[in-house]
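In: My questions are about this predicted structure, shown below with the sequence.
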Amino acid sequence: MTVHHEPEHWRKARRSRNGSARVEVGRFADGVAVRDTKDRAAGHVTVTGPRWSSFPRAIQAGRDDR
């Protein structure tokens, strides 16, 4: 997905705890962006809406859905 603007409304993952690995998710009109909370300057990865929706189901099923 090609994006020419910054994601909006970044929010930390619900299961993130102090001192643990943390990720944030930001919204685009047609998908999401994911970044490391501890290293925001490293940038973010973008994912389309349908791919993002399949991600939690794949994790719950115990498989890597590439």
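Out: Okay, I see it.

In: going forward, measure contacts and count neighbours with C-alpha atoms only.
Out: Will do.

In: how about the nearest residue to the residue positioned nearest the centre of the chain, chain neighbours excluded?
Out: Centroid check for the chain by C-alpha atoms, centre = their mean gives Val34 as the closest residue, at 2.8 Å. Excluding its sequence neighbours, the residue lying closest to Val34 (C-alpha to C-alpha, 6 or more residues apart in numbering) is Val25, at 4.7 Å.

In: Residues touching whichever strand or helix holds that neighbour, excluding its own?
Out: Secondary structure from DSSP states H and E places Val25 in strand 23-28. In this structure, residues lying in contact with strand 23-28 by C-alpha atoms under 8 Å, 6 or more residues apart in numbering are 7-13, 16, 32-37.

In: here comes the other one, which I'd like you to weigh against the first:
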Amino acid sequence: MSRADWRKSSRSGNTGQCVELAQNLPDVSAIRDSKAPEQGALVFTKPQLSAFLTNVKAGLLDR
């Protein structure tokens, strides 16, 4: 993760409730909590990240 280029969404406000995404890593992407980056990251293959984001956008992971 030391080479990860972390980015926040342009839709993130100033609430501190943001996630950061790193897509510059070979073969994987990573997501972490921007207010607690020391707690690590979730690492996905590119197809896994695509499926995860599709499910999030569709509301399939809402409670």
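Out: That came through, no problem. Only a predicted model underlies this, so the values are computations on that prediction, with no experimental measurement involved.

In: just to revisit the earlier point, now distance to Thr48 of structure 1 and secondary structure too, for the contacts of strand 23-28 of structure 1, in TSV please.
Out: As requested, the contacts of strand 23-28 of structure 1 are exported to TSV (distance: C-alpha to C-alpha, whole Å; DSSP: H, G, I helix; E, B strand; the rest coil):
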residue	distance to Thr48 of structure 1	secondary structure
Pro7	13	coil
Glu8	15	strand
His9	16	strand
Trp10	16	strand
Arg11	17	strand
Lys12	19	strand
Ala13	18	coil
Ser16	23	coil
Val32	6	strand
Ala33	9	strand
Val34	11	strand
Arg35	15	strand
Asp36	18	strand
Thr37	20	helix
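
In: what does Gln17 of structure 2 align to in structure 1?
Out: Alignment note: Gln17 of structure 2 maps to Ala21 in structure 1; criterion TM-score structural alignment.

In: swap in Leu60 of structure 2?
Out: By TM-score structural alignment, Leu60 of structure 2 lines up with Arg63 in structure 1.

In: For burial, what's the neighbour tally of the counterpart of Ala51 of structure 2 in structure 1?
Out: Using TM-score structural alignment as the criterion, Ala51 of structure 2 maps onto Ser54 of structure 1. Ser54 of structure 1 has 12 neighbouring residues, counting by other C-alpha atoms under 10 Å.

In: and if you look at the one 10 residues further on?
Out: Counted with other C-alpha under 10 Å, the neighbours of Asp64 of structure 1 add up to 10.

In: Right, I'll call it a day here.
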